[in-house]
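Visitor: Starting from these lines, generate the structure:
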Amino acid sequence: MRLVIARCSVDYVGRLTAHLPMAPRLILIKADGSVSIHADDRAFKPLNWMNPPCTLREEPGGEGEAAVWTVTHGKSGEKLILRIEEVVHDFAHELGADPGLRKDGVEAHLQELLAEHITTLGAGWKLIRREYPTAIGPVDILCRDADGGTVATEIKRRATIDAVEQLTRYLELLNRDTLLAPVQGILAAQSIAPQARTLAEDRGIRCVVLDYDALRGTVSDELRLF
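Guide: Reported below is the predicted structural model:
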């Protein structure tokens, strides 16, 4: 990440043209190649920017002339041209790979909690594996019910018809495995769209609404399903 505070003008040259007159601005240059120009009064939105893939060429200015930075998009050829009169601050720092945003209650955490308390789905149930691999992707939870039957569980924050279709594909594949078949399906989510519930029940898939706070144990020690 490189942060440059400079007095500059900016011209965007491409399918559209735009001009920012000379003024102090923040130039943000990221490791992915993107360049964005910011003012101090526009919240998070940049005044202008160039998304990757792009390249930055810096040409120093001569006596009494501004330096010219040219950002060129690798596919469209559009350009962002900065004329730098004065650089006030130029700082670079390696941030490294970002682990990404983690939200409380996302599907991965729901999966972890439900796997730890698999009897939430039924007394005597046992976990086979989380992220059970198949040729078309992993099943969130594979488990056995009290009678020893195999159950594939797809977990969502909010289940839609797409989730039903996804679980249906898993079930079709898993039921070809004679060691697992017959395999039943459960669609578990914090909320389930009415259309998704109708389709799931039509296909013999059980719908379970998860109480996230109860699974975490923050409301009570009793695990509930609604």
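
Visitor: CA atoms for contacts and neighbours, from now on please.
Guide: Fine.

Visitor: What segments of the protein are helices?
Guide: Listed in chain order, the helices of the chain (DSSP state H) span 107-116, 161-174, 194-202, 212-216.

Visitor: Pull out the buried residues from the longest strand along the chain.
Guide: Residue-count comparison of every strand in the chain, with assignments taken from DSSP state E, identifies strand 79-92 as the longest. Neighbour-count burial for strand 79-92 flags 79, 80, 81, 82, 83, 84, 85 (criterion: 16 or more other C-alpha atoms under 10 Å).

Visitor: Second input sequence below; structure requested for side-by-side comparison:
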Amino acid sequence: MRLVVARCQVDYAGRLTAHLPMATRLLMVKNDGSVLVHSDGGSYKPLNWMSPPCKVVEGTSEEGTDEWLVTGKEGDTLRILLEEVLHDSLHDLGIDPGLQKDGVEKHLQELLAEHPSTLAEGLTLVRREYPTAIGPVDLMCRDAQGASVAVEIKRRGEIDGVEQLTRYLELLNREPLLTAKGPVRGIFAAQAIKPQARVLAEDRGIACAVVDYDALRGMDDPTERLF
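Guide: From the prediction side, this is the model:
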């Protein structure tokens, strides 16, 4: 991974345009081929980024300023002008073992893999931990019409989980084998989903499913229900 702290200006051009005026920021060039632009506050998320794979060409602008031109595989570009470089270093992070999920979340995934139809009628499992360039999707399923459905599972459904599933769907919908029967749909499954996360998911066409953990484990007693 390459870490660069610099006063820079960033301009994105693609499906839309975005501009970050000159300021001190952290630039991350990761070994997976992604480029991320971070600030020191506001959020843990990058201000702008280019998903892998992308090409980084370093040069000089017409005004003599150091310039990076980052090009994505769809032809969109991230132009970074570096007015002053404060730090530039390379780090070999080695092979990451991956996120170790807590017991409840892992068990939820196992149970839903065994009973995918509890999320949506006619849903069947294709595989668990379906790989993408940015990490595995918890469950890849198929609906009654044969269309692909990606399922992200959390204990508590929050906005960052919706964002994660959105990024997965963006990549999955580029795979012709998965989109043969139509676009890949998403289901955001959790024991509880925050209202803001539900609104964001529905706005992006992602279905929400609240999971009853005890019922899935066979520990729910129907006689104790009021309805």
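
Visitor: What would you report as the TM-score here?
Guide: These two chains, once laid on top of each other, score a TM-score of 0.51 by TM-score structural alignment, normalised by the length of the first structure; 120 aligned residues with a C-alpha RMSD of 1.7 Å.

Visitor: residues in the second structure matched by the longest strand of the first structure, start to end?
Guide: Mapped onto the second structure using TM-score structural alignment, strand 79-92 of the first structure spans no residues at all.

Visitor: which secondary structure elements does that strand contact?
Guide: Taking 3 or more C-alpha pairs under 8 Å, 6 or more residues apart in numbering; DSSP states H and E as the contact definition, the neighbouring helices and strands of strand 79-92 of the first structure are strand 2-13, strand 67-73.

Visitor: could the buried residues of strand 79-92 of the first structure be laid out in JSON lines, adding distance to residue 161 of the first structure?
Guide: Putting the buried residues of strand 79-92 of the first structure into JSON lines (distance: C-alpha to C-alpha, whole Å) gives the following:
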{"residue": "79", "distance to residue 161 of the first structure": "43"}
{"residue": "80", "distance to residue 161 of the first structure": "43"}
{"residue": "81", "distance to residue 161 of the first structure": "47"}
{"residue": "82", "distance to residue 161 of the first structure": "48"}
{"residue": "83", "distance to residue 161 of the first structure": "52"}
{"residue": "84", "distance to residue 161 of the first structure": "53"}
{"residue": "85", "distance to residue 161 of the first structure": "56"}
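
Visitor: Out of the helices of the first structure, the one nearest residue 7 of the first structure is which?
Guide: Relative to residue 7 of the first structure, the nearest member of these by C-alpha to C-alpha is helix 107-116, separated by 46.1 Å.

Visitor: And the closest one, how far out from the chain middle?
Guide: For helix 107-116 of the first structure, the distance between its averaged C-alpha position and the chain's averaged C-alpha position is 18 Å (C-alpha atoms, centre = their mean, to the nearest Å).

Visitor: In the second structure, which residue range corresponds to that helix?
Guide: When helix 107-116 of the first structure is aligned against the second structure using TM-score structural alignment, it corresponds to residues 105-114.

Visitor: just to revisit the earlier point, I'd like the helices of the first structure as TSV, with mean neighbour count and distance to residue 3 of the first structure appended.
Guide: Converted to TSV, the helices of the first structure look like this (neighbours: other C-alpha atoms under 10 Å; distance: least, C-alpha to C-alpha, whole Å):
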stretch	mean neighbour count	distance to residue 3 of the first structure
helix 107-116	18	35
helix 161-174	18	42
helix 194-202	16	47
helix 212-216	18	41
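
Visitor: Nearest to residue 124 of the first structure, out of those helices?
Guide: Each of these was scored for nearness to residue 124 of the first structure using C-alpha to C-alpha, and the closest is helix 107-116 (13.5 Å).

Visitor: which other residues reach the closest one?
Guide: Here helix 107-116 of the first structure makes contact (C-alpha atoms under 8 Å, 6 or more residues apart in numbering) with 120, 127, 130, 140, 141, 155, 156, 157, 212, 215, 216.

Visitor: Pull the most distant pair out of these.
Guide: If you compare every pair in those using C-alpha to C-alpha, the most distant one turns out to be 127 and 157, at 20.7 Å.

Visitor: number of nearby residues for the equivalent of residue 138 of the first structure over in the second structure?
Guide: Per TM-score structural alignment, the equivalent position to residue 138 of the first structure in the second structure is residue 136. Residue 136 of the second structure sits with 15 neighbouring residues when counted by other C-alpha atoms under 10 Å.

Visitor: Check residue 221 of the second structure too.
Guide: Other residues near residue 221 of the second structure number 9, with proximity taken as other C-alpha under 10 Å.

Visitor: What separation is there between it and residue 155 of the second structure?
Guide: Residue 221 of the second structure sits 21 Å away from residue 155 of the second structure, going by C-alpha to C-alpha, to the nearest Å.

Visitor: Would you reformat the helices and strands packed on strand 79-92 of the first structure as CSV and include mean neighbour count and distance to residue 56 of the first structure?
Guide: Putting these into CSV (neighbours: other C-alpha under 10 Å; distance: least, C-alpha to C-alpha, whole Å) gives the following:
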stretch, mean neighbour count, distance to residue 56 of the first structure
strand 2-13, 19, 12
strand 67-73, 20, 4
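
Visitor: To residue 206 of the first structure, which of these lies closest?
Guide: Of those, nearest to residue 206 of the first structure by C-alpha to C-alpha is strand 67-73, at 50.1 Å.
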